[in-house]
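A.B. asks: turn this into a structure:
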Amino acid sequence: MPLSSIEIIYIDSQILVVNKPTLLLSVPGRAEDNKDCLITRLQENGYPDALIVHRLDWETTGLMILARNPEAHRELSRQFQDREVKKGYTALCWGEPSANKGQIELPMRYDPPNKPRQIIDHIQGKYALTYWEKLECHPTYSRIKLMPYTGRSHQLRVHMQAIGHPLLGDPLYAHRLAFTAAPRLCLHASELSITHPTNKRRLNFKCPATF
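C.D. replies: Below you'll find the predicted structure:
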């Protein structure tokens, strides 16, 4: 499969940073028709040593970092696990949050009857924390920056829905007006900061959203 629209942001002997397009899985799905994904395209088109470190949702675009050898993979995975990686997302949400910035601290868990949805659950949910900042306001929506402290599946989407500001174009969590307000999910991983696995320099990558 062709490399297609996967933009290479940075590359060296240890890491590969790319801009994932929308409607592309990070890793292969279980179904036979879900084999096309970012890691497969990279491995088949010049980067056979690429190793997945973290994931973005199918609809979400933006920065992903991949390791190029097992040692770099272990170190980057440790940084994610120890929350040393700083992530920033750009999003469009329905309405306007009342404050200029804040945090959402709501526990989450998988909702098996409604796969692949996640829900807020104060009893069985796992700890989840998101910081947010309002960037621009428009008549029906706002541009915001989202900074997850934890990395739960669908965390940003569920947290914004929980406070009454679902993300535009979200097929799982947005109400009808918010869903139809954009042709795709308006969530983009625009900032990523890691420590290089070998030279230990702090690297800060940026990739502006196109919405």
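A.B. asks: only C-alpha atoms for contact and neighbour calcs from this point on.
C.D. replies: Will do.
A.B. asks: now do the same for the residue most central in space within the chain: helix, strand or coil?
C.D. replies: A centroid search over the chain (CA atoms, centre = their mean) returns residue 56, at 4.2 Å, as the residue closest to the centre. Taken by DSSP: H, G, I helix; E, B strand; the rest coil, the conformation at residue 56 corresponds to coil.
A.B. asks: that one - nearest residue in space that isn't next to it in sequence?
C.D. replies: Nearest residue to residue 56 in three dimensions, chain neighbours excluded: residue 26, at 6.2 Å (CA to CA, 6 or more residues apart in numbering).
A.B. asks: to check against the first, give me the structure of this:
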Amino acid sequence: MAMLSPLPVRDGVGATRLHLPLTGPWPTVGAFMAERFFHLEPERLLARFDRGEIVARDGTPLTRLTPLGEHEFVWYYREPPVERHIPFEVEVLHRDDDLVVVDKPHFLPTTPGGKYVQNSALVRLRNLLGLPELTPVHRLDRATAGLLMFAVRPEVRGAYQLMFERREVEKVYEAVSALPDGWDPAAPALDGHPFPLVYRNHIEKRRGHVCVRVDADRDPNSETLIELVAADERVLHTRLRPRSGKMHQLRVHLAALGAGILGDSFYPDLLPEAPDDHALPLQLLARELRFVDPLSGRRREFVTRRVLQEAPRTR
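C.D. replies: Below is the predicted model:
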């Protein structure tokens, strides 16, 4: 069972829990935290004890002289980073007592982390809807737009997450790529495979790397059905039906077939880090979600209202 925080959600952000050693060379909790967070000025950190901002499991504030070993966990609010506002809004498509479904814009992360806290879909929605216990059921990459689901209450989140784990959710995406070399409109194909095609490979996430690794020597663990929507003299528009949920799967699969998604700075080549280019977001959209609701038994279907700006005009 998850350990409940003694501190409420504040400004849409939950408190952080820190596991303390019960023994060690530090005489106090404050001394341990000053070393643990060495990048902070020590007195600035210790002043947070004086203000009662670091608490034990029962909510009791610790002091800078609380001995190490009295508590195994403490909770505190992280000091918010200075954020640059992301000028795109999340749109609520559906809300009931159990579920919130939204259209997430490009560039907005699903959850807070790093330099994005208030500028995350979760925190914005908690504040907008007044739902401090709202939690994501699944995630989209920051660069990807489209449908995203949140559980209203912690006790229903597991049932919805289990649907994704069991692959009981039908997910449909769209992507726009530059027209591949050698494209033949009379016989449309990717890397010699006519549409519709199924692509498989083995994807693994590497610690400390922003890109995933493809291992050609291992059995496939990812699979995507790729369908042709349209093409013109500039671009290729495809519909993607992932049958697994590996990190960056759709981006990797299209890049491997010679149709890397427009706006992708990771695949097929990792480009140097640069500020977001709002003029050309990643042309990947989570378009549809279909499933049988595990709580009501009703068939659910959601479709995005967004479109990919680089898609061919004719369909």
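A.B. asks: fetch the TM-score of the aligned pair.
C.D. replies: Scored by TM-score structural alignment, normalised by the length of structure 1, the superposition of the two chains gives a TM-score of 0.88; 204 aligned residues with a CA RMSD of 2.4 Å.
A.B. asks: ok, back up a step: would you agree the residue nearest to residue 56 of structure 1 is in contact with residue 53?
C.D. replies: No - when contacts are counted by CA atoms under 8 Å, residue 26 of structure 1 is not listed as touching residue 53 (10.0 Å).
A.B. asks: just give me the longest helix of structure 1.
C.D. replies: Residue-count comparison of every helix in structure 1, with assignments taken from DSSP state H, identifies helix 70-81 as the longest.
A.B. asks: got a list of what residue 13 of structure 1 touches?
C.D. replies: Shown in contact with residue 13 of structure 1 (CA atoms under 8 Å, 6 or more residues apart in numbering): residue 68.
A.B. asks: that one pairs with which position in structure 2?
C.D. replies: Under the alignment (TM-score structural alignment), residue 13 of structure 1 maps onto residue 97 of structure 2.
A.B. asks: quick one: the helices in structure 1?
C.D. replies: For structure 1, the helices defined by DSSP H cover 38-44, 70-81, 155-162, 176-180.
A.B. asks: tell me the most buried of those?
C.D. replies: Greatest average neighbour count among the helices of structure 1 goes to helix 155-162 (a mean of 22), per mean count of other CA atoms under 10 Å.
A.B. asks: got a list of contacts for that helix?
C.D. replies: Judged by CA under 8 Å, 6+ apart, the contacts made with helix 155-162 of structure 1 from elsewhere in the structure are 93, 104, 106, 108, 118-120, 128, 130, 146, 148, 166-167, 170, 173-174.
A.B. asks: mind running it again at 7 Å?
C.D. replies: Contacts of helix 155-162 of structure 1 with the rest of the structure, by CA atoms under 7 Å, 6 or more residues apart in numbering, involve 104, 118, 119, 166, 167, 173, 174.
A.B. asks: what about the fifth one, neighbour count?
C.D. replies: To tie it back to what came earlier, the one meant is residue 167 of structure 1. Residue 167 of structure 1 is surrounded by 34 other residues when neighbours are defined as other CA atoms under 10 Å.
A.B. asks: and for residue 47 of structure 1?
C.D. replies: Neighbours of residue 47 of structure 1 under the rule other CA under 10 Å: 14.
A.B. asks: what about it, distance to residue 16 of structure 1?
C.D. replies: In this structure, residue 47 of structure 1 and residue 16 of structure 1 are 9 Å apart, going by CA to CA, to the nearest Å.
A.B. asks: was I right to think residue 111 of structure 2 contacts residue 122?
C.D. replies: Yes - Residue 111 of structure 2 sits in contact with residue 122 when judged by CA atoms under 7 Å, with a separation of 5.3 Å.
A.B. asks: structure 2: matching residues for stretch 184-203 of structure 1?
C.D. replies: With TM-score structural alignment applied, stretch 184-203 of structure 1 matches the range 281-300 in structure 2.
A.B. asks: in that stretch, what counts as buried?
C.D. replies: Residues 281, 282, 283, 284, 285, 286, 287, 288, 289, 291, 292, 293 are the ones in stretch 281-300 of structure 2 that count as buried (16 or more other CA atoms under 10 Å).
A.B. asks: how far away is the third one from residue 292 of structure 2?
C.D. replies: This means residue 283 of structure 2. As defined by CA to CA, residue 283 of structure 2 lies at a distance of 29 Å from residue 292 of structure 2.
A.B. asks: next: the fourth one.
C.D. replies: Here the criterion is CA to CA. By it, residue 284 of structure 2 lies 25 Å from residue 292 of structure 2.
A.B. asks: cool, the fifth one as well?
C.D. replies: Residue 285 of structure 2 is 22 Å from residue 292 of structure 2, where distance means CA to CA.
A.B. asks: and if you look at the first one?
C.D. replies: In this structure, residue 281 of structure 2 and residue 292 of structure 2 are separated by 32 Å, where distance is defined by CA to CA.
A.B. asks: strands of the stretch 201-315 of structure 2, residue ranges please.
C.D. replies: Assignment of strands within the stretch 201-315 of structure 2 using DSSP state E, counting those that start in this stretch yields the ranges 203-205, 212-214, 222-231, 235-242, 284-292, 299-303.
A.B. asks: out of those strands, flag the one nearest residue 158 of structure 2.
C.D. replies: When the strands of the stretch 201-315 of structure 2 are ranked by proximity to residue 158 of structure 2, the top entry is strand 284-292, at 14.7 Å, counting by CA to CA.
A.B. asks: pull the distance from stretch 298-310 of structure 2 to the chain's centre.
C.D. replies: Distance, stretch centre to chain centre, for stretch 298-310 of structure 2: 18 Å (CA atoms, centre = their mean, to the nearest Å).
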